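Undergrad: Sharing a model that was predicted from the sequence below.
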Amino acid sequence: MITAYLIVIGIMFATVYQQHHSRMEDYVSQLFADVMTQVRAHLTMDEAETVSEEMREVLHSMQIPYLEAYDGKGRLLHTFASGEWPSIRQGTPLPELPVSGEEHFTLIEHAHSPYLVFATGPTEIKNPFGRHVVRAFRGVLPVDEGIIRRMREHYANALWLVLATGAVFALALFPMILFYYRQLRLKNSELIRSYFGTVSALGSAVAQRDSGTSSHSYRVTLYTLRLAEALQCCGQKHIANIILGAYLHDIGKIGIPDAILLKAGKLTADEFELMKSHVEKGLEIVSHVTWLSNAGSVIAGHHEKYDGSGYPHGLRGEAIPLEARIFSVADVFDALSSRRPYKAPMTLEASLDYIKSHSGTHFDPAIVAVFIRIVPGIYRETLQRSEKELEAMLQKEVEPYINRL
């Protein structure tokens, strides 16, 4: 909100400055055009002629302190200098003559008053006798200091008006906007929590179908979250996506028949191929919902292996998304250490031995090293927890990340 407010004020300041700058440019351009029209109308003598007294009076009446006239080849023909020219000459640099038809003029701040230094390229003019004379000019024009001062006062007043408007906006409207903004944030948080509740329900439904309980979904998400935090390699947004993926990693198993999903014995080759299809089925499900698609990295890569022997794409090493490498360690450990309809749980030591023995083949060694260090504490913390206790524990852990989903 503050950033938006500052941007609006900045735009207002820029607009006022641009208007002042344009108004100043218009005034200077018009002044230059008017004076050069008069100069060209009067200074039409031949190259051999000198600046007459009458012409000097004309230039003096125009208050021009200095003027040089050149021919079409850039040769100096005439010079006019008023009595005040020596006093303003220092600090009043004259530009080079431009090419034919072009002109340069710049407003400079002099100690006495502002002046316009200018130079024009050769321009064809017609004198009263029908002759065409080519002239280029270089010199100094006086600028009405009163007009410049009034324009600057107008600019200053406009800036004060912007500040006053901004102050009124801040004092009168900003608190109200801030209130509604906070209400919107609150509603947004409630909506995100509703989404998260839906994700949790989906993950639990898949876990119950696979193992008869939601505990696996809660534990594996907790392991994954703690591991991602311990690795210190991910920002909050990244960890939020890992949490989402942990909940939905096996959502594709909805499409796997119970006869295969719950089979106690070893799967046949055909059955295993069908089981592997749960990865693609899961990606297909989340692809239709934008905010669920962030779970795709975990869903797609949690069965890949570090040595490239996994599925579905046989990715190797760091080609496997980091989210999937983190999750796969937690997922396999919980599958080993928890009870399933078709197997008894392994002990903590046996499960850790399996993880260690497959470091560098199935798992990323760097991730395994951190996991081995933190998992005993998490295992003991969750071992005797009921399903509802695990759910409450996980909700507390994921709370800082919910608004990042």
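TA: Great, that's in hand.

Undergrad: switch to C-alpha atoms for all contacts and neighbour counts from now on
TA: Noted.

Undergrad: Can you give the contact residues for stretch 280-291?
TA: 248-253, 255, 292-293, 295-296, 299-300, 405 (CA atoms under 8 Å, 6 or more residues apart in numbering).

Undergrad: Weed out the non-buried ones from those residues.
TA: Buried members of the contacts of stretch 280-291, counted by 16 or more other CA atoms under 10 Å: 248-253, 292-293, 295-296, 299-300, 405.

Undergrad: which pair in the contacts of stretch 280-291 spans the largest distance?
TA: 255 and 405 (25.8 Å; CA to CA).

Undergrad: so which of the contacts of stretch 280-291 comes closest to residue 145?
TA: Proximity of those to residue 145 (CA to CA) peaks at residue 405, which lies at 61.8 Å.

Undergrad: Where does residue 69 sit: helix, strand or coil?
TA: strand (DSSP: H, G, I helix; E, B strand; the rest coil).

Undergrad: what's the spacing between it and residue 227?
TA: Relative to residue 227, residue 69 is positioned 83 Å away (CA to CA, to the nearest Å).

Undergrad: go on, residue 341?
TA: 27 Å.

Undergrad: what's the answer for residue 386, then?
TA: Residue 386 is 22 Å from residue 227, by CA to CA.

Undergrad: another one to put next to it:
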Amino acid sequence: MLRGISATHANTDMTDLHRTLLQRLLLAWLLVSLVAGGAVYYLERARFNDAIVGLVAEHATRLDVAQLVRDGAADAAYQSLLSQTREFIANNYVLIDIRDREGRQIAGLVHPQRRSLEQAARPELTALPHDRGSHMRILNVKGERLIHVGVPLPARDGGQAGYFEGLFLLDEATRAAFQTQIRRPLVAVLLAVLGTTLVLYPVILALNRSVLRASREILKGNLEMASVLGAAIAKRDSDTGDHNYRVTLYALRLGEAAGLDDTGLRGLILGAFLHDVGKIGIPDPVLLKPGRLDAAEFEIMRRHVGLGEEIIAKSDWLRPARDVVAGHHEKFDGSGYPLGLKGEAIPLNARIFAIVDVFDALTSRRPYKDPLSLEASLEIIRSGGGTHFDPSLVERFLELAAELHADIGGRAPDALSVMLRRQALRLFLGAED
């Protein structure tokens, strides 16, 4: 029996749609999450940095520079800091440097328990601008996160009294607060994006189903038109549509054995349907002549190849049929027509079709002849290897011919139509339908 159509093919197109849609939505979710998450992280980090600078600025600006100048000694200045600042500055500072507006140092303080950290950080410190703005840098020293902050100190008359510059330790509690502050909105954004993706999935799936359904109907219509056109040409040639059905099925099986991919097989189907489409332009006295054609009549008949090329050239969808339409009368030894192509210069689809076209003509009953036996037909095919036919394809065909003829040769037209429809829909739509 011919290779059957698996039941799973009926849903292949929808399965592929689900898979593709899920992959694309997942990719979109990841991209949006990265962008949105990065934006949230950046904004929250900026907010945290602003909060730290604001905290330092709020309390540093309460320092009485004049009092610090009067106190003079570092110990007195330290006591002033403890009394005038709140917990963060007092407990988290590593280094504090307070200067007047001329840049003279008023107080330089190092936390008694953090001198080694201050010494390690010194090479990393770069001067912050001493202007009317606040500035901040983050340093990593000895595994500790340090914040280098500089803020202006206002004078009572509204001017600038000096400048406060501090190096502060970002302790575990502050780090945890920062991470929590970032984590919550970040998780909320990721969940919101995921929720939106899940809500959109069935909507997009429904839209794609409609598009896929419409595409399938259009494609089925195109296939039916190609089949009908081929059958119409066959009837004009005093033949039935059976020949087109059989040679297409024979060609598909030989094409599979020859290793054609689905793209090649689709072209083979269309070419088999339409291989003689150019005969529509051949005058009836020549096309329908019961006896042998004379030389002049044969020249007229040969024109059907070029006419067929012209017909299908007007359709992008039918263009894959060109190899068969243009090449099925070429012969492997170069003695065929219209171009006298030789060997592998003849397209593979044309070489495949040439064998099955002759085989079906030999084994079928025609108004002017009885069918030959399978054995006699195969002997003619075998003897044509290397002259009329591609010898390697002949060998493959001889291995398949008995099975193919038994399964296809005696089927009624309706059964052949159903079989061919399934094969065509499998190749063009991935479904049996």
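TA: Sure thing, it's come through. Bear in mind that the values here come from a model prediction, so they are computed numbers and not experimental data.

Undergrad: re earlier: when residue 341 and residue 227 of the first structure are compared, which one has more neighbours?
TA: It is residue 227, of residue 341 of the first structure and residue 227, that has more neighbours when counted by other CA atoms under 10 Å, with 24 against 11.

Undergrad: Go through the buried ones among the contacts of stretch 280-291 of the first structure and flag which are in helices.
TA: 248, 296, 299-300 (DSSP state H).

Undergrad: Now tabulate those residues in JSON lines and tack on distance to residue 374 of the first structure.
TA: Formatted as JSON lines, those follow (distance: CA to CA, whole Å):
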{"residue": "248", "distance to residue 374 of the first structure": "24"}
{"residue": "296", "distance to residue 374 of the first structure": "26"}
{"residue": "299", "distance to residue 374 of the first structure": "24"}
{"residue": "300", "distance to residue 374 of the first structure": "26"}
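
Undergrad: Residue 17 of the first structure: which of the residues you listed is nearest?
TA: Scanning those for proximity to residue 17 of the first structure, where the rule is CA to CA, the winner is residue 296, at 50.0 Å.

Undergrad: show me the contacts for that closest one.
TA: Neighbouring residues of residue 296 of the first structure by CA under 8 Å, 6+ apart: 245, 283, 286-287.

Undergrad: do residue 402 of the first structure as well
TA: The contact partners of residue 402 of the first structure, by CA under 8 Å, 6+ apart, come to 189, 192-193, 196, 240.

Undergrad: at 7 Å what do you get?
TA: 192-193, 240 (CA atoms under 7 Å, 6 or more residues apart in numbering).

Undergrad: which one of these has the most neighbours?
TA: Counting neighbours by other CA under 10 Å, residue 240 leads the contacts of residue 402 of the first structure with 23 neighbours.

Undergrad: which residues touch that residue?
TA: So residue 240 of the first structure contacts 401-402, 404-405 (CA under 7 Å, 6+ apart).

Undergrad: Residue in the second structure paired with residue 193 of the first structure?
TA: For residue 193 of the first structure, the aligned residue in the second structure is residue 220 (criterion: TM-score structural alignment).

Undergrad: how much space between its match and residue 427 of the second structure?
TA: For residue 220 of the second structure, the distance to residue 427 of the second structure - CA to CA - is 12 Å.

Undergrad: do residue 57 of the second structure as well
TA: Counting by CA to CA, the gap from residue 57 of the second structure to residue 427 of the second structure is 73 Å.

Undergrad: How about residue 378 of the second structure?
TA: Distance, residue 378 of the second structure to residue 427 of the second structure, by CA to CA: 29 Å.

Undergrad: Those two: which is more packed in?
TA: residue 378 (20 against 17).

Undergrad: Please report how far the nearest residue to that one once chain neighbours are set aside lies from residue 231 of the second structure.
TA: What sits nearest to residue 378 of the second structure in space, not counting adjacent residues and going by CA to CA, 6 or more residues apart in numbering, is residue 398, at 7.1 Å. Going from residue 398 of the second structure to residue 231 of the second structure by CA to CA gives 27 Å.

Undergrad: before we move on, what about residue 109 of the second structure?
TA: 100 Å.

Undergrad: Look at residue 138 of the second structure and give its secondary structure.
TA: Classified using three-state DSSP, residue 138 of the second structure is strand.

Undergrad: From residue 315 of the second structure, how far off is it?
TA: Applying CA to CA to residue 138 of the second structure and residue 315 of the second structure gives a distance of 67 Å.

Undergrad: So which of the two has more stuff around it?
TA: Neighbour count, other CA under 10 Å: between residue 138 of the second structure and residue 315, residue 138 has more, with 14 against 10.

Undergrad: How about the contacts made by that one?
TA: Counting by CA under 7 Å, 6+ apart, the residues that residue 138 of the second structure touches are 146-148.

Undergrad: please redo it, this time with the cut-off set to 10 Å
TA: 49, 145-149, 167-168, 170 (CA atoms under 10 Å, 6 or more residues apart in numbering).

Undergrad: List only buried entries from those.
TA: 49, 146-149, 167-168, 170.

Undergrad: Out of those, list just those in helices.
TA: residue 49.

Undergrad: can you name the two of the buried ones among the contacts of residue 138 of the second structure that are farthest apart?
TA: Once CA to CA is applied, these give 49 and 167 as the farthest pair, at 13.8 Å.

Undergrad: Among the contacts of residue 296 of the first structure, pick out the one closest to residue 320 of the first structure, please.
TA: Nearest to residue 320 of the first structure among the contacts of residue 296 of the first structure, with distances taken as CA to CA, is residue 245, at 14.4 Å.

Undergrad: Nearest spatial neighbour of the aligned residue in the second structure for that closest one, chain-adjacent residues omitted?
TA: In the second structure, residue 245 of the first structure lines up with residue 271, judged by TM-score structural alignment. Using CA to CA, 6+ apart and skipping the chain neighbours, the partner closest in space to residue 271 of the second structure is residue 321 (3.9 Å).
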